[in-house]
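**Student:** predicted model, plus sequence, below.
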Amino acid sequence: MTSRLEMHHYETIVAVSDTGSVTAAAGRLHVSQSAVSHRLAEAERRLGGRLFERRPSRGMQPTPAALALCQAAHRAMPDLARAERDFMRSAGGTTATVRIGIGSYDCYHWLAQFAATASEQLQNLMLELVVVGDSPVQRLADGTADLVLAPGQPRGACTAQHLFTDELVLITSPDHRLAERTWIGPESVGDEHYFTYNRQPAPGFEYERFIRPAGVSPRTITVLEQTGAIAEMVAAGFGVSILSRWAMSPWIEVERLAAVRCSRRGLDLEWSALTRLDTQLDAPERQVADAIVEWLGNGGNPSN
């Protein structure tokens, strides 16, 4: 029997099923929302029935008729990906592929410098960038990623290896009224249009530690799931945000953004390398994590 759907249809079905959102699925697949909607509509047309239904509390969920199809796609896609990587290793001399992502932030400005410095140490290892969003431990569990550099204190079944201490800072455009401050209190965001990348505040970040205890709230809030997009909107003067200084360093260093400390003491932010609990000490992803730690210890600057 010839399959009515193609690989990109199944990739889309898995992404929508995982995220519960066409918007989030588009971000994971690096395509437009309209492309995701078109793929779903085409798949439904080919199959002759609806694949998803929208539920107010849970987002896009598979219909009863489509549940088995979604589950089969979930099982098949990782197997196909592993088979592709095995073939690439055999054909190209690569001994292993490590899928690496950044939790919460889309920032890879440091990667080229690290890869160049550690090229001999990581010989025959191929780094593959993946999107993990705000659920790094879940992406490890479902096999999307092998290694995640994550801020804060990720919760769930994983092994965390400390990397470096960062800081959460208020970012503004250079000509914003708060840009010249040495530090700000939480009340300063009360009159601002605020950008954030997650719909639910993550524990251990600015809302829990800085904004909520003061009993204040930004005037308006916009959710943009890509932190690079937030940086561009803030640089253009459309609002402010509180984000990782390291993640925003490409904009801060060229003075497209100003960074202001949150409170006199600041808000420290720990970064860790996360791997699955069952990862062996000599596994390729642990080798990459150890190489990053060594690079940082020898003066490697993740802001560059």
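**Tutor:** Sure thing, it's come through.
**Student:** going by C-alpha atoms from here, please, whenever you check contacts or count neighbours.
**Tutor:** Fine.
**Student:** the helices in the stretch 51-200 of the chain, which residues?
**Tutor:** Here the stretch 51-200 of the chain has its helices, by DSSP state H, counting those that start in this stretch, at 67-92, 111-117, 136-141.
**Student:** give me whichever of those is most buried.
**Tutor:** Stretch with highest mean neighbour count among the helices of the stretch 51-200 of the chain: helix 136-141 (a mean of 21; mean count of other Cα atoms under 10 Å).
**Student:** second structure for comparison follows:
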Amino acid sequence: MAMDQSLIVFMTVAEKQNFTRAAEALHMTQPAVSQHIQALESSIGTKLLDRSNKHVRLNKAGEIVYRHGKEMEGLYTRMQRLVDDLMFTASGSLSIGASYTFGEYVLPHAIAYLQTHYPLIRPTITIGNTKDISALVAGGQLDIGIVEGELGLEKLHAESLAKDQMYVVTSSLHPIGTADDIDAARLQQETWIVREEGSGTREVTERMFLEQGLNPENRMVFGSTQIIKESVEAGLGVSLLSHWAVRKEIALGTISKLTVGGRPVERDFSLLTQLHQQHTKAAELFIAILREQKGWPEQA
């Protein structure tokens, strides 16, 4: 059983924005592509595409059909995989999304564990901010999402996986780099290197500033944790980062981590799945690996 061929052709045209490129991708002739589009438009009762000399664009009706077509595509794929799972083989594709800290510093270890024990499962990884990953899980484009922080979204089931502990990090050569704990007031004059708006790490940093009564004037905004780590190492400033992100540098002795007021700042790693979704065998196994924290890197 397969999805309606005319709908598949329409979605390809929408993605390629061009009849010729769509025909090439589908290994069809251009007139055949046009016939499928006409058949679909006739069936639905309205035009779905705005055609110009160079590009083909979706109109409002086309956008609705395309969005629902993508959801149907996800359902068909899941249906086939659930049928395949009746064979009790842990195989097939598994789409995983994660926000940056988890995706870059924890997920690779969990995937390595999965591949060692279940080599027939083929994972694909999407890294994005919490908002984007949540939307992809809700829309059925991802089987599983792992994000930092709590969020309430319809269509989503969220459960806490683990606590992420975050520390003020400095170069080990920084004047405060030899301390284990520091008074918040001492951090007011430091240059702070923070992530961009919309980042989970930035959100926790702002929360810490608020709780500790801090409002540092010297701030730099960098779009990746890796750049922040390099900059902290080079003595450019201080930051608040997850212990997962700096475990190697801590072990090497190039970065120091400090608590403020005697304890790290905590947030949750949350596991997201679609509400009322029947999981494939591959998804079930990987969720179990995540819950049991198998293959996760050791804490620094």
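**Tutor:** Received, thanks. What you are looking at is a predicted structure, and each value in this text was computed from that prediction instead of being measured.
**Student:** post the TM-score for the overlay when you can.
**Tutor:** Between these two chains, after superposing, the TM-score reads 0.64 (TM-score structural alignment, normalised by the length of structure 2); 252 aligned residues with a Cα RMSD of 4.2 Å.
**Student:** follow-up on the earlier one: now the helices of the stretch 51-200 of structure 1 as TSV including distance to residue 204 of structure 1?
**Tutor:** Shown next, in TSV, are the helices of the stretch 51-200 of structure 1 (distance: least, Cα to Cα, whole Å):
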stretch	distance to residue 204 of structure 1
helix 67-92	31
helix 111-117	26
helix 136-141	15
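**Student:** now the spatially most central residue of structure 2, nearest residue through space, not along the chain?
**Tutor:** Of all residues in structure 2, the one closest to the mean position by Cα atoms, centre = their mean is residue 98, 3.0 Å from it. Distances taken as Cα to Cα, 6 or more residues apart in numbering put residue 146 closest to residue 98 of structure 2, at 4.6 Å, once the chain neighbours are dropped.
**Student:** what's the match for the one you found in structure 1?
**Tutor:** Using TM-score structural alignment as the criterion, residue 146 of structure 2 maps onto residue 149 of structure 1.
**Student:** ok now do that match, which residues does it touch?
**Tutor:** By Cα atoms under 8 Å, 6 or more residues apart in numbering, the contact set of residue 149 of structure 1 is 100, 101, 102, 103, 271, 272, 273, 274.
**Student:** element containing the equivalent of residue 250 of structure 2 over in structure 1, please.
**Tutor:** Aligned by TM-score structural alignment, residue 250 of structure 2 pairs with residue 252 of structure 1. Under the criterion of DSSP states H and E, residue 252 of structure 1 resides in helix 245-253.
**Student:** about what we covered before: which of the contacts of residue 149 of structure 1 sits closest to residue 259 of structure 1?
**Tutor:** Nearest to residue 259 of structure 1 among the contacts of residue 149 of structure 1: residue 271, at 18.9 Å, using Cα to Cα.
**Student:** list the buried residues for the strand or helix carrying that closest one?
**Tutor:** Using DSSP H and E, residue 271 of structure 1 falls within strand 267-275. The neighbour-count check on strand 267-275 of structure 1 (16 or more other Cα atoms under 10 Å) flags 267, 268, 269, 271, 272, 273, 274, 275 as buried.
**Student:** so it corresponds to what in structure 2?
**Tutor:** Residues 265-273 of structure 2 are where strand 267-275 of structure 1 aligns, with TM-score structural alignment as the criterion.
**Student:** check how far the matching stretch sits from its aligned residues in structure 1, on average.
**Tutor:** Following the fit onto structure 1, the mean deviation recorded for stretch 265-273 of structure 2 is 2.2 Å by mean Cα distance after the TM-score superposition for structure 1.
**Student:** can you list contacts of that stretch?
**Tutor:** 102, 134, 137-138, 143-150, 156-167, 204, 208, 259.
**Student:** pull the number of nearby residues for the residue nearest to residue 37 of structure 1 when sequence neighbours are not counted.
**Tutor:** Nearest non-adjacent residue to residue 37 of structure 1, counting by Cα to Cα, 6+ apart: residue 22, 7.1 Å away. For residue 22 of structure 1, the neighbour count with other Cα atoms under 10 Å is 23.
**Student:** report the contact partners of residue 22 of structure 1.
**Tutor:** Contacts of residue 22 of structure 1 (Cα under 8 Å, 6+ apart): 16, 33, 36, 37, 60.
**Student:** at 10 Å instead, please
**Tutor:** If you count contacts by Cα atoms under 10 Å, 6 or more residues apart in numbering, residue 22 of structure 1 has them with 12-13, 15-16, 28, 32-37, 40, 59-60.
**Student:** out of the residues you listed, which sit inside strands?
**Tutor:** Among those, the members falling in strands (DSSP state E) are 59, 60.
**Student:** quick one: which of the contacts of residue 22 of structure 1 sit in helices?
**Tutor:** Per DSSP state H, helices hold the following members of the contacts of residue 22 of structure 1: 12, 13, 15, 16, 28, 33, 34, 35, 36, 37, 40.
**Student:** just send those back as CSV, with distance to residue 198 of structure 1 and neighbour count too.
**Tutor:** Shown next, in CSV, are these (distance: Cα to Cα, whole Å; neighbours: other Cα atoms under 10 Å):
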residue, distance to residue 198 of structure 1, neighbour count
12, 22, 23
13, 22, 26
15, 18, 22
16, 17, 26
28, 14, 17
33, 18, 17
34, 22, 12
35, 23, 15
36, 21, 25
37, 22, 16
40, 25, 22
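**Student:** right, and the pair among those with maximum separation?
**Tutor:** 28 and 40 (15.3 Å).
**Student:** tell me how far residue 199 of structure 2 lies from residue 223 of structure 2.
**Tutor:** 9 Å (Cα to Cα, to the nearest Å).
**Student:** the more surrounded of these two?
**Tutor:** Counting neighbours by other Cα under 10 Å for residue 199 of structure 2 and for residue 223 shows that residue 199 has the greater number, 21 against 12.
**Student:** so who does the more buried one touch?
**Tutor:** The neighbours of residue 199 of structure 2, taking Cα under 10 Å, 6+ apart as the test, are 99, 100, 101, 128, 129, 130, 131, 148, 205, 223, 224.
**Student:** tell me the counterpart of the fifth one in structure 1.
**Tutor:** Matched across to structure 1, residue 129 of structure 2 falls on residue 133, judged by TM-score structural alignment.
**Student:** and for that match, the neighbour number?
**Tutor:** For residue 133 of structure 1, the neighbour count with other Cα under 10 Å is 22.
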